[in-house]
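J.: below are the sequence and a predicted model; questions follow.
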Amino acid sequence: MNRARFAFAESKILYKSLPLYPLENGEDAWINEGKTRNGMTNFLTEAGVQAGDLVTLSDVDEIINGRAIELLKSCEGIPESLHLQTKNYLYSYEFPLGDEGMWRTSIHKWVPGQSRYAHHQTSTTILMDAGWHCSFCFRTIEEFQFKMQAYSHSDRVRYSYLMEPEWIQHAICTGKDLFGMFPEAYSFRDLFSRIGAIPKSESAVGLPRYVLENRVRFKFMLPGGCQREGPLLS
């Protein structure tokens, strides 16, 4: 299905499978995280990235605004590393986190043998209002359950009720933390601002145009559409 949707760019899409392995005693999910990012570095080299090429480094839930890309394409003197601020949302665009946004998305001027696929701070320069980062923004309850048990989140499922569809649906519609934990924050200001349920937003201003133009298909991403697909326990 997705292959047909992106047929217009098929000649530009490269695919590579990155085999990982079961974790051994004492290892955590970040071992495979590192292997994945190293694999992406090698893949970029195999794909023919040349010195001076501008390479966007981001996770799949970090969407860069098309206007930001056009701006960068028309500019001269772009820094060797430039972070792109993406606004943070949880569950949908109904719950903006109200913080300073995600800074991990970046654009690098590629230096062969030196540049690497990174998702950490590599510069003090940032382009503001450059996109959106929507975490746990899934269509179905099953997708929430899968992510909650997978990768680096599995150790947060401390109680069985956290996996129950009723609790997950309740958290999605109220802005509460799925895992019943304190918010992830790296300053006291962010910690105190995020404690408790996230305030709802009813505004669609500044949201991705494609989502708004296809609002029926992406109802679950928009304010007022918190009800997710999937069976709920009676």
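T.: It's in.
J.: contacts and neighbour counts: CA atoms only from here.
T.: Fine.
J.: all the helices of the protein, in order from the start?
T.: Using DSSP state H, the helices of the chain run over residues 2-5, 29-46, 66-74, 141-149, 165-174, 188-194, 209-213.
J.: ok, residues contacting the longest one?
T.: Contact partners of helix 29-46, identified using Cα atoms under 8 Å, 6 or more residues apart in numbering, comprise 16, 18, 20-21, 23, 112, 115-118, 151-152.
J.: what's the answer for stretch 58-78, then?
T.: Residues outside stretch 58-78 that contact it (Cα under 8 Å, 6+ apart): 84, 86, 104-106, 119, 130-135, 208.
J.: drop anything exposed from these.
T.: Listed as buried from the contacts of stretch 58-78 are 84, 86, 104-106, 130-134, 208; burial here means 16 or more other Cα atoms under 10 Å.
J.: and the most centrally placed residue in the chain, how far is that from residue 92?
T.: Centrality entry for the chain: nearest residue to the mean C-alpha point is residue 61, 2.6 Å, by Cα atoms, centre = their mean. Per Cα to Cα, to the nearest Å, residue 61 is found 12 Å from residue 92.
J.: any shared contact partners between the two?
T.: Common neighbours of residue 61 and residue 92, counting by Cα under 8 Å, 6+ apart, are 134-135.
J.: burial of the nearest residue to residue 153 once chain neighbours are set aside, as a residue count?
T.: Of all residues not flanking residue 153 in the chain, residue 147 sits nearest, at 7.2 Å (Cα to Cα, 6 or more residues apart in numbering). By other Cα atoms under 10 Å, the residues close to residue 147 number 14.
J.: just to check, residue 147 is in contact with residue 155?
T.: No: contact criterion Cα atoms under 8 Å: residue 147 and residue 155 do not qualify, at 11.6 Å.
J.: farthest-separated two in the contacts of stretch 58-78?
T.: 119 and 208 (22.7 Å; Cα to Cα).
J.: tell me how far the ends of stretch 22-35 are from each other?
T.: Stretch 22-35: ends 12 Å apart by Cα to Cα.
J.: buried residues, that stretch. List them.
T.: Within stretch 22-35, the residues scored as buried using 16+ other Cα under 10 Å are residue 32.
J.: got it, and stretch 215-223?
T.: For stretch 215-223, using 16+ other Cα under 10 Å, the buried residues are 219-223.
J.: second structure for comparison follows:
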Amino acid sequence: MISAFTKRFSFFAASTVFLLLFLVSREHLLPRQRINRKYDAGWTPELPAAAGAAEALCREHNFKPYRAGATTHRKVYDLFLISLELDWLEIRLHTLAPYVDYFVIVESNMTFTGLAKPLYLRENWSRFRDFHHKIIHRVVQDPGPRVGNSIWAHEDFFRNALLHNTFPSLMFSEMEAKEGDVLIVGDVDEVPKPETIAVLRSCEIPDRMTLRSHFYYYSFQWQRVGEQWAHPQATVFHGLAKTLSPVDLRHGIGGQRSRIPLYSAFIRWWHKIDLWDAAWHCSSCFATVAEVQSEMESFSHPDLKTLDDKRADTSLERFRTKNNLFGRPGQRYEKIKQNRDVPQYILDNSQRFSYSRCRTPKLRRWQIYNEKIVDSRLSRWLFEPLTRSGFRQNAWSRGAPLSVVRCTLDMLLCACMKAMASNA
């Protein structure tokens, strides 16, 4: 005979297991949400100078104030990779420099897909001279096939280099990170809003914080319809060994391990908060078609890049129709007239960054470099046989020779087009 106590205990145990399974299965769908205030580009946030102001700021966002020592300054580090996005680097530096202590920037002479590229930041270092004292810049060499043949393995390597290849060298200097400091991890075009930095510095935050961003495409004129973009992320520094790696933080994995089934996943869910309206993300917001095509070459989704996607006329048609750059179905974009929800630096330099504010249907605001728009028939004749013969889009899988041949042909074609343009 089963006692009433046994029945109640069995029911309680089964209910607990079901609840845990439910929470874990919806780990990425049920974050503990904290709503940030709507952004107004006319408002310049100030870091709270008094304890009372910090407490009020944190209470507004349902956080507790951060209790640092009397002589402790809680530093904020902004970590991101850089490729060719120099305009976005300029916008990010000017937007966040008053609120961030250090910018940690990693670049390489190879793309995630194994193609050679210039060191854009190193070659344009003087352009950012006003921020040299705040920039921690590292050039990291790609280890090649040693980390694997997957494009994602190389992207993960570079993302983790933001922490593992940088912070050990800062020890015993004024730049050294201390327990409790804040790390922001994202792409260069995923820009936190200044008031978000004030919240991160002043409040007790969890180890997994998603700074939800409005997702714009091509310019701040077109906003993606749907849920806000789930990047960038922020975390708390707990020493080199215990701090969440950038990859684990971005993808919601890793962290505390346990022998108890489901416990690690439950802890990840419990220590995760989303802060909404906390950042901007403007994807493919470049001045030129050439820059967009260069970005596509290094994109880590080889399944989304067809030969037709890489043609300049295809890109221009998708810009004109406000279609996704890779022709992905189901993504809609809403036109926003006179959008003020943009970084203040863009508003202050509206002529220089006009391409990021508005793009007309006739594409008058696209700066199209003749030398970069090569006859698509020639491009197809050169490269389509290679793709049909079984060559993969990843240079790590197909080997270096094809990459070298393609880069050489690109340079020759560009030189010819430049010569033709100068003689015209």
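T.: The structure has been received and is ready for your questions. The structure presented is a predicted model; accordingly, all values stated were derived computationally and were not measured.
J.: just to revisit the earlier point, winner for burial among the helices of structure 1?
T.: helix 165-174 (a mean of 18; mean count of other Cα atoms under 10 Å).
J.: so what touches it?
T.: Outside helix 165-174 of structure 1, the residues touching it (Cα under 8 Å, 6+ apart) are 91, 141, 144, 161-162, 176-178, 197-198, 226-228, 231-233.
J.: please compute how far that helix lies from its chain's middle.
T.: The chain centre lies 20 Å from the centre of helix 165-174 of structure 1; the measure is Cα atoms, centre = their mean, to the nearest Å.
J.: show me where structure 2 has strands.
T.: 32-35, 76-81, 102-107, 135-139, 182-187, 190-192, 208-217, 219-224, 233-236, 272-283, 333-335 (DSSP state E).
J.: export those strands to JSON lines and tack on distance to residue 347 of structure 2?
T.: As requested, these are arranged in JSON lines below (distance: least, Cα to Cα, whole Å):
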{"stretch": "strand 32-35", "distance to residue 347 of structure 2": "25"}
{"stretch": "strand 76-81", "distance to residue 347 of structure 2": "22"}
{"stretch": "strand 102-107", "distance to residue 347 of structure 2": "23"}
{"stretch": "strand 135-139", "distance to residue 347 of structure 2": "24"}
{"stretch": "strand 182-187", "distance to residue 347 of structure 2": "21"}
{"stretch": "strand 190-192", "distance to residue 347 of structure 2": "15"}
{"stretch": "strand 208-217", "distance to residue 347 of structure 2": "16"}
{"stretch": "strand 219-224", "distance to residue 347 of structure 2": "11"}
{"stretch": "strand 233-236", "distance to residue 347 of structure 2": "25"}
{"stretch": "strand 272-283", "distance to residue 347 of structure 2": "14"}
{"stretch": "strand 333-335", "distance to residue 347 of structure 2": "18"}
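J.: for residue 406 of structure 2, find the nearest of those.
T.: Of these, the one closest to residue 406 of structure 2 (Cα to Cα) turns out to be strand 102-107, at 22.2 Å.
J.: where does that closest one end up in structure 1?
T.: The aligned range for strand 102-107 of structure 2 in structure 1 is empty, by TM-score structural alignment.
J.: what's next to that strand, contact-wise?
T.: 76-83, 119, 121, 134-140, 158, 161-162, 166, 175.
J.: coming back round to it: ok, the contacts of helix 165-174 of structure 1 vs residue 189 of structure 1, which is closest?
T.: residue 198 (15.0 Å).
J.: quick one: what's aligned to the closest one in structure 2?
T.: Match for residue 198 of structure 1 (TM-score structural alignment): residue 333.
J.: how many residues are close by its match?
T.: Residues near residue 333 of structure 2, counting by other Cα under 10 Å: 17.
J.: and the nearest residue to it once chain neighbours are set aside, how far from residue 414 of structure 2?
T.: Leaving aside its chain neighbours, residue 333 of structure 2 sits nearest to residue 224 (4.3 Å; criterion: Cα to Cα, 6+ apart). Counting by Cα to Cα, the gap from residue 224 of structure 2 to residue 414 of structure 2 is 34 Å.
J.: again with residue 134 of structure 2
T.: Distance from residue 134 of structure 2 to residue 414 of structure 2, counting by Cα to Cα: 37 Å.
J.: try residue 185 of structure 2
T.: Counting by Cα to Cα - residue 185 of structure 2 and residue 414 of structure 2 are separated by 36 Å.
J.: now swap in residue 352 of structure 2 and tell me
T.: Noted for residue 352 of structure 2: a distance of 26 Å to residue 414 of structure 2, by Cα to Cα.
J.: residue 81 of structure 2 too?
T.: To residue 414 of structure 2, residue 81 of structure 2 is 27 Å away according to Cα to Cα.
J.: go on, residue 230 of structure 2?
T.: Taken as Cα to Cα, the span from residue 230 of structure 2 to residue 414 of structure 2 is 38 Å.
J.: higher neighbour count, these two?
T.: Taking residue 230 of structure 2 and residue 414 together and counting by other Cα under 10 Å, residue 230 has the greater number of neighbours (21 against 17).
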